[in-house]
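1. predicted model follows, preceded by the sequence.
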Amino acid sequence: MKNPLLENFNKPYTTAPFNAIKNEHFKPAIIEGIKIAKDEINTIVTNNNAPTFQNTIEALEYTGEKLDRITSIFFNLNSAETNDELQKIAQEVSPLLTEFSNDIRLNEELFNKVKAVYLQKKELKLSNEQEVLLDKKYKSFSRNGANLNEEDKATLREIDTQLSQLSLKFGENALAETNNFELHITNIDLLDGLPESALEAAKMIAKSKNKEGWVFTLDYPSYIPFVTYANNRELRKKMSLAFGAKSFKGNKFDNQQIVLDIVKLRYKRANLLGYKTHANFVLEERMAENPENVLQFLNDLLEKAKPEALKQFKNLAEFAKTLDIDKLQKWDGAFVSEKLKKELFNLDQEQLKPYFKLENVIDGVFEISNRLFDLNFEEINTIDKYHEDVKTYKVTNSNGDYISVLYADFFPRKGKRNGAWMTSFKNQWIKDDKNSRPHISIVCNFTKPTETKPSLLTFNEVTTLFHEFGHALHGMLANTIYPSLSGTNVHWDFVELPSQLLENWCYEKEALSLFATHYKTNEVIPMDFVEKIKQSANFLEGLQTLRQLSFGLLDMQWHGTNPTLINNVKEFEDAAFENTKLYPNVKENCMSTSFSHIFQGGYSSGYYSYKWAEVLDADAFAYFKENGIFNKEIANKLKSNILEKGGTQKPMELYKLFRGKKPTNKALLKRAGLQE
C-alpha cells in the first residue's frame, strides 16, 4: 500500500498531505517510522570512533525526524478531528511508541556514549546552546532509568506503557461524556434571558441533529452562554451538574479508577527513579525547582487573594438575593456575576460581541504582530487542510522571508476536544546552514457563524484567541539550531509567558481601535466601552485568583504527596479544595475526572505555571506600558531574547536579558486589584 506519510512531503513548504492521508495509513507509518529511527540510533551505537558531541549528541538530536512528523500529525488529529477508528489506533500505537522511547532511554550502549561526552563537557568548548542540548540529552537518560538495574528497567517500561494507555483512555472518556449530553428544549419560554446569538446557535445544533427547537451541549460556546444568561435556574442547574459530572457517573466512561491508577503509577515511577514524589521528579526541571517552592508561591498568593475573594463572594451572595436566589450555588455563579457586572459597569458581554467579529479579531492580532514583530500573514489555499473549517496562512517578515505556516481551527465539532490550545505539525531547526521553518497550529472552540450572523466573540474568547496566538508567536518566531530546544520547548512554567503577555493588548485602547469594529456599521468600539472593559478587568479578580489557585493546589495534592492510600477521588478532591472552597459542595460533581490538563495534557505538577507566568507577564507588560505598547525596541528585546531563543538558556537568564532585572509580583498584585 502506498503510504503518503512515508513519502517526502512534496506540498508547498513541505506541509502535511492531509488530503491523501487515511486512517489506515497511520499504524503502518508509525511502525516503519520507529524502524527508521531505530536504524538511525543503531548507526550512532555501532560507530567505532570515540564519542564526540557531533557523532553522538547532535546525531541523536536529528534522529527520528520522520517519526516525529508522523506522530505530530496523528496526535494532533486525535485531539482536533478524532473518531472511533483513530482512537482505537491511538490505543494500539501508544504502547509501541512508549516501548520505542524506553528502548532509547534504557539503551546502555547509547547511554555510555552520551555519558562519555557529558563527562568531558568542560574540555569541549561548547556554545551555550550546545551545552544546554548536552545537559538535556544526558538527563533524558539519567532521569528516565538509564542507571537502573535490568529488573527495575523492565518495571519502568511496564509503568510507562500503562500510563500512556490510561492517559489516552482518560481523554477519550471525557470527550465521550461531552458528546453524549444534550439539553433539548422545544418550549421557547424555558429559554428566557438567553441572547439571540445563543438561541440561533442552539437552533443550528438542533437542525444538525434533525430535531425541532433548540439543543444545548457541553461544548463551551453552547454551555457558557446558557449558564451565564438563562433565567431558568433549574435548567442552569441541569447543565452545570452535567458539566461537573463528566466521567464521574459510574458508567463505562467513568474516570475515577483511571485517576487513581495514573497518580499511583506516577508516584511508583518517581520512587523507582529515586524521587520522593512525581512532583519532585517533574519540578527538578522547572523554574520552580521543587514542590516546596510551588506551595510557598501558591499559598503566598492565596493569603493575599483570599480576603478579597471572601469579600467578593459575600457581595455576590447578597446581590443574588435581589434576584430571588437565597443561597448562591455553582450554577448561579456565572449568571449572578454577569448581572452584577452589568449593574456596576453597565457592561454586557452581548453589547461587546458585535464589535468582535472573528475575522476582525484575527486581522487585529495579525496587525499587532506586524507592529511588534514585523510579521505579515497571507491566507493561502495551496496547502492541504485536515478539515474544511481550518484556515491556513503563510507568514513572512518585513523582508518577505518565509517564517512559518499557520493553521487556525476555530469552531467546535464532534471529533474535537473542548478548550483551546496551540500545537505544531513541524518544529523549527537549523541544519547544514538551512533554517527549516515551523508549521504551527492554534485550535479553539468559538461560536460558529449562523444563518444571519458571522462568528461574534465574547471578550473572553477574544483574550483566548490572543492567548493561543501568543503561544503561536513563540513557535513561529523560533530560531534555534536544535529542534528539541526550539519554540515552546522551554521549562513548563515559562511556556505561558508569551501567551499571557499578549492578552494584555486586548485591554488597550490603542490596540482595540485596530480591530474592534461593529460587524454591521464598521463603527470603532466606543471609547466608553473600552474604559468599561478596563474598569471591569479586575471584576471579581479575587474569586478568579482563588479558583486558579485551587486548581494548582489540587494538582500538587495529587502529585506532591504519597497517593497509595487514596481510594476515593471525590473525598480526596474535596479535602484538597477545603481551603479555597466558596460555593457549597455538589456531591454529583468531581473536577478531577475531567481535569484533562493534568491527566491527559502535560500539566501534571505544572498547573501552577499559569499563575507563575502571570507574575512574569504582568511585570513584562508593565515594561511596555511605561514605554508604549507598540515600542519597537522593547518588542525587539522580547523577540530576540525570549521568542526566538526557545529553551537554549535558563528561563530566568532569558527574562533578565529582556527586562534587565528579575520579575516581582508587584505588577500582578496591582493589576489584579489585590494591592495598591
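-> In hand now; what should we look at? Small disclaimer: the values here were computed from a predicted structure and weren't measured.
2. rest of the way, CA atoms for contacts and neighbours
-> Noted.
3. tally of neighbours for residue 400?
-> 10 (other C-alpha atoms under 10 Å).
4. and it, how far from residue 375?
-> Distance, residue 400 to residue 375, by C-alpha to C-alpha, to the nearest Å: 9 Å.
5. not counting sequence-adjacent ones, nearest residue to the residue most central in space within the chain?
-> The centre of the chain sits closest to residue 421, judged by C-alpha atoms, centre = their mean, with a distance of 4.4 Å. With C-alpha to C-alpha, 6 or more residues apart in numbering as the criterion, residue 421 has its nearest non-adjacent residue at 5.3 Å, and that residue is residue 443.
6. next one: residue 53
-> Using C-alpha to C-alpha, 6+ apart, the nearest residue to residue 53 is residue 117, at 6.3 Å.
7. residue contacts, that neighbour?
-> 51-53, 56-57 (C-alpha atoms under 8 Å, 6 or more residues apart in numbering).
8. so which residues of the chain form strands?
-> Along the chain, counting by DSSP state E, strands occupy 183-185, 214-216, 375-379, 391-397, 402-409, 421-426, 429-431, 434-436, 439-443.
9. buried residues in the third one?
-> For strand 375-379, the neighbour count (16 or more other C-alpha atoms under 10 Å) marks 375-377 as buried.
10. for the first one, same thing?
-> With burial defined by 16+ other C-alpha under 10 Å, the residues of strand 183-185 counted as buried are 184-185.
11. that strand packs against which elements?
-> Packing partners of strand 183-185 (3 or more C-alpha pairs under 8 Å, 6 or more residues apart in numbering; DSSP states H and E): strand 214-216.
12. can you list contacts of the strand it packs on?
-> 182-186, 199, 202-206, 222-223, 226.
13. okay, one more to line up with it:
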Amino acid sequence: MNQNPLLQPFNTPFQSVPFDQIRQEDYREAIIQAIETARQEIAAISNNPETPTFDNTLVTREEAGRQLAVASEAFFNLNSAETSDYLQEVAEEISPLLAAFSNDINLDEALFARVKHVYEQADRTGFSTEMQRLLDKSYKHFTRNGALLSEADKQTLRQIDQELSGLTVKFSQNVLQETNAYSMHIEDEAGLEGLPASIVAQARAEAETRSLTGWVFTLQFPSYVPFLKYAANRERRKELYLASAQKAFKDNAYNNEAIIKKIVSLRDQRARLLGFASHAAFVLEERMAGTPDAVTGFLNDLLEKARPFAHQDVASLQPLAARDGLTELMPYDHAYYAEKLREEKYDYSEEALKPYFPLQQVLQAAFAAAGKLYGLSFSERTDIPTYHEEVTVYEVLEEGRHKALLYTDWHPRKGKRAGAWMTSFKGQYRNADGEHRPHISIVCNFSRPTGDTPSLLTFNEVTTLFHEFGHALHGMLADTRYESLSGTNVYWDFVELPSQFMENFCYQKEFLATFAHHYKTGELLPEAQIDKIVASANFMEGYQTLRQLAFGLLDMAYHTGGLAEQDTIEHFEKEITRSAQLYPALPHTAQSPSFSHIFAGGYSAGYYSYKWSEVLDADAFAYFKETGIFNPETAALFKTLLSKGGTEDPMDLYVAFRGRKPEVNALLQRAGLN
C-alpha cells in the first residue's frame, strides 16, 4: 500500500493537510498518481452507459479529481510561500502534466457529449439557480476550451497550453531569483541618514544573517519601501529603485523579456484558435466588463478624470525638492518627498504611527470586525500541522459552529515570493458526505519582530492585512453546493470587491479608536492623529490612480495584439504608459519583466479589475456609512452576497445587496477626484 501521506485519508483535525508528515519528494509522486486516479474517475463518467443526467454527469464531474486538487493546491501554495530549488524543479515538471490533464478533460468528446446532452435536453423546471449556473458554466467551459475544435486544432491547443504552463512557472521563478539575488550593503553610517531606527535595526539584522558588518537592504517590500520613503541619500535611493526596475530585465539567465513575448504570442494564438479576436476578448467574455472596448473605455475615462489631480500631486512635491536643490524630480524621489509632504501637511509620519499598529493587534481588530459584521470568532489551534513554524492556524466559528480554518503567514523569507495574497488548501462544498468547510490561507511580507519589538505595521500594511482578510472572508463565508462555484470562484472583476471593501474600515474613526493602541504603553492613538489619518485618506490619490491605470492599460495592450514582433519590451511599455507617465522614464528599466500578476498570476487581461472593483467597493461602503458601518441588516445583506460565491451573476448579487447597480460617483467622491 502506498504510504504517501497526500494519497491517504488525512487523520488530522478537520482533515487538514498533514504538512508535518509530507516530505518534499511526496508532492511529485502524489500529483502524478492523483492525475491517474482522476483520469479513471473522468473515464467512468465518459463511459457511463446510462443516459446523461445532471447528477450522473455534472455532479459526478464536480466530485472527480478531489485528491488531485488537494495535492496540487498544497504543492503550489508551498511553492509560493516556502519554495526550494527542488520544488521549483518539480513545478517545472508537473505544470505541463497538469495542463495536459486539463486538456484531456476539456477535449474529451464523450464527456462533452454528455454535458451537451444535459445542457440541451434536461428539464430545468426543477433546477435551482445554482444548478442552472453549474450547467451553463460547465457547457461554456468546454466550448471555451476547445471542445468544438477539429482534431488538428485540438492538438495545437494542447501544445500551446503545455508550453504556457511551463513559461508562467519559469517567469515566476526568475522574478524570485532576481529578488533574492540583490542586496545593497551599506557600511558607512552616513548612508543611513533619514532612516527610522526600526528600519536601521532591521537592516543590521539582515546583515548579521549574511555574516556582514553594517546594514543590508533588499528588494523585499519591508526593506525596499521604507528605504525609498526615508533615505536622504539620493544616489542610494536611485540604486535600489533601479535594482527593482531592472528585476528579470538584465542580461543574464533570468531575463523575462523573451518569456513575455512568447506568453503573449501563445495566448493570442490560443484565443484566435478558439474564435476570439484576442486573448482579452476571450478572457472578458466571462467578466462583468464584457469586452476590451468596455475596459479601455473605463480606464481611459478614469485617466482623464484623474490626470489633473495626479499632476497636482507631483507639483505639490516640487517646493520640498527645491529646498534640496533639485530642479527635476525622478521616479526614485517620489516616495521620499511624498512622505515629507505627508508629515508637513498632516503632521504625522507612517513610521511614527507604527508603534500603534503591532501586527497581532491589527489582526485581532480584523477578527473583531468580522465578529461584528458576520458573527464570526477566531480561536488559535496548535494541533493543526503547518508548512513552516511561522504559520499560525485559527479555527473560525459561527455561533459556536465550525466554519473554516484560517492559516496566517506574515513575514518574508528567501523561499517566499513578494507581495501579499489569499489562497486556499480546500474549498467549501456540500455532497452526500455532508458539509465540507474551507481551509483558507493569508500570506504576506510584513516586517519581522526585532529584539523585544513586535512586528509593527505601516498604515499601508494595515490596509493590506484588511485587504487580504476580505478575500479570506469571501472564502470562509462560502455557502454553496458546488466547489467550482464556491467562495472566490467568481468573475475576476468581482473578486476584489470583498477585499477592497474591508480596507474602508481602516479609515473609520470609530473603528480605529478600538484598536490603535501603543504596543508599549497601551495609549490610544491621539484623536487628533486619528483625524489626520482619516483626512489623509486621499493623499496622493491622483498619483496612485494613474499608476494603477498605467498597469491596467499595459495589460490590455499586451493582450489585444498591441505588441509587435519588432518591439522591445522597454519601448512597448513606455509607449503604452506614456499617457499616465508623471516622471521622466529611466532608460534600461521596465516593470513588465516582473509583472507577475499578468504573466504568472491570474490577472491577464484582468488587471483593470482593481479599479473596476473600487467602483463597487466605494458604492457598497457608502451604503454602510449611510446605515452605520456595523449595521446588522446591511451586514446581513453583504454576508449573503459573500456567501453565494459564483452561484449567481455578480451584478444580480450586487443589486440584491444594494437595491440598484453601482455608481461611479462614490469612488470619485471618496478619492477626491470630482
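-> Perfect, thanks for sending it. Keep in mind that this is a model prediction, so the values were computed, not measured.
14. picking up where we left off before, from residue 26 of structure 1, how far out is the residue nearest to residue 53 of structure 1?
-> 36 Å.
15. cool, residue 598 of structure 1 as well?
-> In terms of C-alpha to C-alpha, residue 598 of structure 1 sits 27 Å off from residue 26 of structure 1.
16. what does residue 571 of structure 1 give?
-> 41 Å.
17. between those two, point out the one with more neighbours.
-> More crowded of residue 571 of structure 1 and residue 26, by other C-alpha under 10 Å: residue 26, with 23 against 13.
18. who's in contact with the alignment partner in structure 2 of the more buried one?
-> In structure 2, residue 26 of structure 1 lines up with residue 27, judged by TM-score structural alignment. By C-alpha under 8 Å, 6+ apart, the residues touching residue 27 of structure 2 are 6, 71-72, 75.
19. do residue 259 of structure 2 as well
-> Per C-alpha under 8 Å, 6+ apart, neighbours of residue 259 of structure 2: 167, 171.
20. which parts of the stretch 251-400 of structure 1 are helices?
-> 256-272, 278-283, 291-321, 333-345, 349-352, 358-373 (DSSP state H, counting those that start in this stretch).
21. tell me the most buried of these?
-> helix 278-283 (a mean of 24; mean count of other C-alpha atoms under 10 Å).
22. which strands and helices sit next to it?
-> helix 256-272, helix 291-321, helix 541-559.
23. what's the average distance of it to structure 2?
-> In the superposition against structure 2, helix 278-283 of structure 1 averages 0.1 Å from its aligned positions (mean C-alpha distance after the TM-score superposition for structure 1).
24. which residues touch that helix?
-> 266-267, 269-271, 275, 289-291, 556, 559-560, 604-606.
25. go ahead and confirm residue 408 of structure 1 touches residue 439.
-> No. Proximity of residue 408 of structure 1 to residue 439 does not meet the contact threshold set by C-alpha atoms under 8 Å, at 11.1 Å.
26. quick one: which of those two has more around it?
-> Set residue 408 of structure 1 next to residue 439 and count neighbours by other C-alpha under 10 Å: residue 439 wins out with 26 against 19.
27. which residue in structure 2 aligns with that one?
-> Checking TM-score structural alignment: residue 439 of structure 1 goes with residue 439.
28. for that match, give its distance to residue 477 of structure 2.
-> On the measure of C-alpha to C-alpha, residue 439 of structure 2 and residue 477 of structure 2 end up 11 Å apart.
29. do residue 144 of structure 2 as well
-> Residue 144 of structure 2 is 30 Å from residue 477 of structure 2, by C-alpha to C-alpha.
30. looking at these two, which is more packed in?
-> For residue 144 of structure 2 versus residue 477, neighbours defined as other C-alpha under 10 Å are more numerous around residue 477 (26 against 20).
31. so for that one, what's the nearest residue that isn't a sequence neighbour?
-> residue 643 (5.1 Å).
32. what sits against that neighbour?
-> Here residue 643 of structure 2 is in contact with 474, 477-480, 487 (C-alpha under 8 Å, 6+ apart).
33. so how many other residues sit close to residue 121 of structure 2?
-> Neighbours of residue 121 of structure 2 using other C-alpha under 10 Å come to 11.
34. quick check: the aligned residue for it in structure 1?
-> So residue 121 of structure 2 corresponds to residue 120, using TM-score structural alignment.
35. what separates that match from residue 134 of structure 1, distance-wise?
-> 11 Å.
36. go on, residue 511 of structure 1?
-> Residue 511 of structure 1 is 42 Å from residue 134 of structure 1, by C-alpha to C-alpha.
37. if you count what's nearby, which of those two comes out ahead?
-> When residue 511 of structure 1 is set against residue 134 and neighbours are counted by other C-alpha under 10 Å, the residue ahead is residue 134, at 22 against 18.
38. now do stretch 463-473 of structure 1: everything it contacts.
-> Against stretch 463-473 of structure 1 from outside (C-alpha under 8 Å, 6+ apart): 365, 420-423, 440-444, 488, 495-496, 498-503, 506, 643.
39. repeat that with 6 Å
-> Residues from elsewhere that reach stretch 463-473 of structure 1 (C-alpha atoms under 6 Å, 6 or more residues apart in numbering): 422, 498-500, 502-503.
40. got the contact list for residue 128 of structure 1?
-> Per C-alpha under 6 Å, 6+ apart, neighbours of residue 128 of structure 1: none.
41. show the contacting residues for residue 440 of structure 1.
-> Going by C-alpha under 6 Å, 6+ apart, the list of residues near residue 440 of structure 1 reads 406, 424.
42. please report how far it lies from residue 557 of structure 1.
-> 34 Å.
43. ok, residue 328 of structure 1 next?
-> Taking C-alpha to C-alpha, one finds residue 328 of structure 1 at 27 Å from residue 557 of structure 1.
44. for the stretch 501-650 of structure 1, which segments are assigned as helices?
-> Going by DSSP H, counting those that start in this stretch, the stretch 501-650 of structure 1 shows helices at 509-515, 527-535, 541-559, 569-577, 596-599, 609-627, 632-638.
45. any residues touching the fourth one, and which ones?
-> What that stands for is helix 569-577 of structure 1. So helix 569-577 of structure 1 is contacted by residue 554 (C-alpha under 6 Å, 6+ apart).
46. quick check, distance from that helix to the centre of its chain.
-> 24 Å (C-alpha atoms, centre = their mean, to the nearest Å).
47. that helix vs structure 2 - mean distance after superposition?
-> Looks like 0.7 Å for helix 569-577 of structure 1 (mean C-alpha distance after the TM-score superposition for structure 1).
48. what does the first one give?
-> Mean deviation of helix 509-515 of structure 1 relative to structure 2 after superposition (mean C-alpha distance after the TM-score superposition for structure 1): 1.4 Å.
49. buried residues in that helix?
-> Those would be 509, 511-515, for helix 509-515 of structure 1 by 16+ other C-alpha under 10 Å.
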